[in-house]
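# based on what follows, work out the 3D shape:
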Amino acid sequence: MTRLSMTLGCWDYDRVQPLMDGRVRPDGIDLRFLNMIVEETFFRMAKFREFDVSEMSMSSFVVSHFKQDRPFVAIPVFPSRFFRHSCIYVNADAGVNEPKDLIGKRFGCPEYQMTAPVWIRGILSEHYGVPVDGPTYVTGGEETPNREEKISIELPDNFRLERIGPEDTLAQMLADGRIDAFHTARKPSTYDGVRVKRLFPNYVEVEKAYWRDTGIFPIMHVIAIRREVYEQNRWVAMNLFKAFREAQNLCYAGLKETAALKGMLPWFNAHVEEAFDLMGEDFWPYGVEKNRATLDVFLRYHHEQGLSPRKLEVDEMFAPETYEEFVI
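Sure, this is the predicted structure:
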């Protein structure tokens, strides 16, 4: 039987390594795993659609859904999740001591439509009283100049968006005090805990409290298939979903191994036990129904922040074949 050859752009997370090393092979598919950092993967898929299947920013996927050609179809696999309270940085002299101090400030982010800032702005608004149109948002490269939005966006007039200069970087502007705060996915190189500090220095406790209050483990990335690939071979959606889930199950099994440390952290097993105790054994669920509430909150945030012209519904996001499975 001829197998369909497909390229997958994705980082080498532990939950996908069995797809990378061949321990898991999707039925009917020869998968060529292209291991790249997320910024490169997102840029190449969103701009040039280079891969058959790709890890993709959740926000970029939703923005693309409102483009005329709707270039991608998602499957409910979420290779990246991240609590983001740790990712808000402030200049020590900016007078930002609590979230509400951000109102009226200059708040940097590499791209306004990035998923991490969507979650951060939404959480600040819903849980800390910082209106999403309260700060002025300043965009551009974090560590190198001239970063631009991967996908073009048009925001309502009440949002204030500025571009930094062609030789500027947000990390340095934060240290210099030319922006007051910065929300991002990567810790800036200028973070030192003194001149550049976290808004929530006790972020672990804050994020655990957020989980207890909401049950949300924020989803950052989704797996997207180029629409023409999906339309020509609709069976690939479910076969890929099953393969990603099988790979993740192998990762879960490894986490439960106690004879030796599967990761290099000295108290790796203690961290695993703590996560299971706090969040349950399937603390990183795939599939639509287990993630419906989290996805619905993100889609609401996305619309409230001017990134989608209407609130997208969860059931519009994913290949319909992945909502149900055959049972005997």
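# make it CA atoms for all contacts and neighbour counts henceforth
OK.
# so where do the strands sit in the chain?
4-10, 29-35, 53-57, 72-75, 88-91, 106-109, 136-139, 160-163, 181-183, 196-198, 221-226 (DSSP state E).
# so can I have a markdown table of those strands showing distance to residue 247 and mean neighbour count?
Output for the strands of the chain, formatted as a markdown table (distance: least, C-alpha to C-alpha, whole Å; neighbours: other C-alpha atoms under 10 Å):
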| stretch | distance to residue 247 | mean neighbour count |
| --- | --- | --- |
| strand 4-10 | 14 | 18 |
| strand 29-35 | 13 | 17 |
| strand 53-57 | 15 | 28 |
| strand 72-75 | 15 | 26 |
| strand 88-91 | 32 | 26 |
| strand 106-109 | 33 | 26 |
| strand 136-139 | 36 | 22 |
| strand 160-163 | 41 | 16 |
| strand 181-183 | 32 | 29 |
| strand 196-198 | 35 | 22 |
| strand 221-226 | 14 | 25 |
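# Proceed likewise with the subsequent sequence, for comparison:
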Amino acid sequence: MRLRTLLGDHPCTAALKSGSIQSDLVEFDFVDYSPTNKGFKPMVREAAFDVSEMAIVTYLMAKSVGKPMVLLPDVVVARFQHGHALYNAKRGTLKPADLNGKRVGIRSFTTTTGAWLRGLLANDYGVDLGSIDWVTFEDAHVAEFRDTTKRAPAGKPIIQMLLDDELDAVLGEKSEHPDLKPLFPDAEGEEKAWFAKHGVVPINHMVVVKQELSERHPDAVREVHRLLSEAANGSAAAPRFNANDIHRSLEMIIGYTAQQGLIPRAYAVDELFDDVTRALRA
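Next comes the predicted model:
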């Protein structure tokens, strides 16, 4: 069975994309999007792929409006988030707790990195997210989401707006510009402390399959998971998550996503899977 597949170039997908791991049951017909997240919108809006890498917040939002996709317990991208926030130091020092009432830019209000960062700012640093003047640059992948943020001027890059004093801080970005400093000055130290407190590694991207594929060809879905697991286990650089790690991370991002109004309620982790993929979590 040939499966139209969207997977980025990651340590945990390299063996699949090179063909060094193959199957007698399924064959991946890879499509290329650069960056990979450009393919999330056609997956959500058009069910463009049989198998797709997917930002976890996009998946949660898609589920909330009934998009026919099912989650696999396969982590593709995971990282701590503290290092992906900047401010303009020429205007003075800005700390996370100083963000109340400030102008904060983010590529889209619905990015997974943004949801993680807003969640930790609100819950660990006491930031009132509702007081912030959010400025965004792109629509949500999920068309049904009603975005009430302020839209940046067309063609104006987010980093340039920060440099031009049109924003006080940005989330989801890195830069080597000498005027721009990390919002968390000791990001690595903050990340270690956050992990010690919560025991969670933030998941960014997992893998989904079409609901129809899972319903009609469960053996193919099980084989996709087996191949993804084999490829990840064969790479020393691939994310290492057991079932409990995935559960804790998903539980936290579900809570953050509901808290921020991106989904109408907090799902139980089990709800993200169907009978076929739930059995693969062990």
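# so after superposing, what's the score?
After superposition, the two chains reach a TM-score of 0.91 (TM-score structural alignment, normalised by the length of structure 2), with 280 aligned residues with a C-alpha RMSD of 2.2 Å.
# quick check: which of the strands of structure 1 is nearest to residue 170 of structure 1?
For the strands of structure 1, the distance to residue 170 of structure 1 is smallest for strand 106-109, at 6.6 Å, taking C-alpha to C-alpha.
# as CSV, the strands of structure 1 with distance to residue 313 of structure 1 would be great.
Output for those, formatted as CSV (distance: least, C-alpha to C-alpha, whole Å):
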stretch, distance to residue 313 of structure 1
strand 4-10, 26
strand 29-35, 30
strand 53-57, 17
strand 72-75, 13
strand 88-91, 28
strand 106-109, 26
strand 136-139, 27
strand 160-163, 27
strand 181-183, 26
strand 196-198, 34
strand 221-226, 16
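# quick one: which of those is nearest residue 121 of structure 1?
Going by C-alpha to C-alpha, the one of those nearest residue 121 of structure 1 is strand 181-183, 8.8 Å.
# what's the mean gap between that closest one and the aligned bit of structure 2?
Strand 181-183 of structure 1 differs from its equivalent in structure 2 by a mean of 0.4 Å after superposition (mean C-alpha distance after the TM-score superposition for structure 1).
# so which bit of structure 2 is that strand matched to?
Under TM-score structural alignment, strand 181-183 of structure 1 corresponds to residues 169-171 of structure 2.
# now do the spatially most central residue of structure 1 against residue 117 of structure 1, distance only.
For structure 1, the residue nearest the mean C-alpha position is residue 220 (1.7 Å; C-alpha atoms, centre = their mean). Between residue 220 of structure 1 and residue 117 of structure 1 the distance is 10 Å, computed by C-alpha to C-alpha, to the nearest Å.
# before we move on, back to that, map the residue nearest to the centre of structure 1 across to structure 2 for me.
By TM-score structural alignment, residue 220 of structure 1 lines up with residue 204 in structure 2.
# kindly report the same for residue 22 of structure 1.
Residue 22 of structure 1 maps onto residue 19 in structure 2, by TM-score structural alignment.
# which parts of structure 2 are helices?
Per DSSP state H, structure 2 carries helices over the ranges 14-18, 40-46, 56-64, 112-125, 158-163, 187-198, 211-216, 218-233, 243-259, 275-278.
# out of the ones you listed, which gets nearest to residue 70 of structure 2?
Going by C-alpha to C-alpha, the one of the helices of structure 2 nearest residue 70 of structure 2 is helix 211-216, 5.5 Å.
# this completes my enquiry, with thanks.
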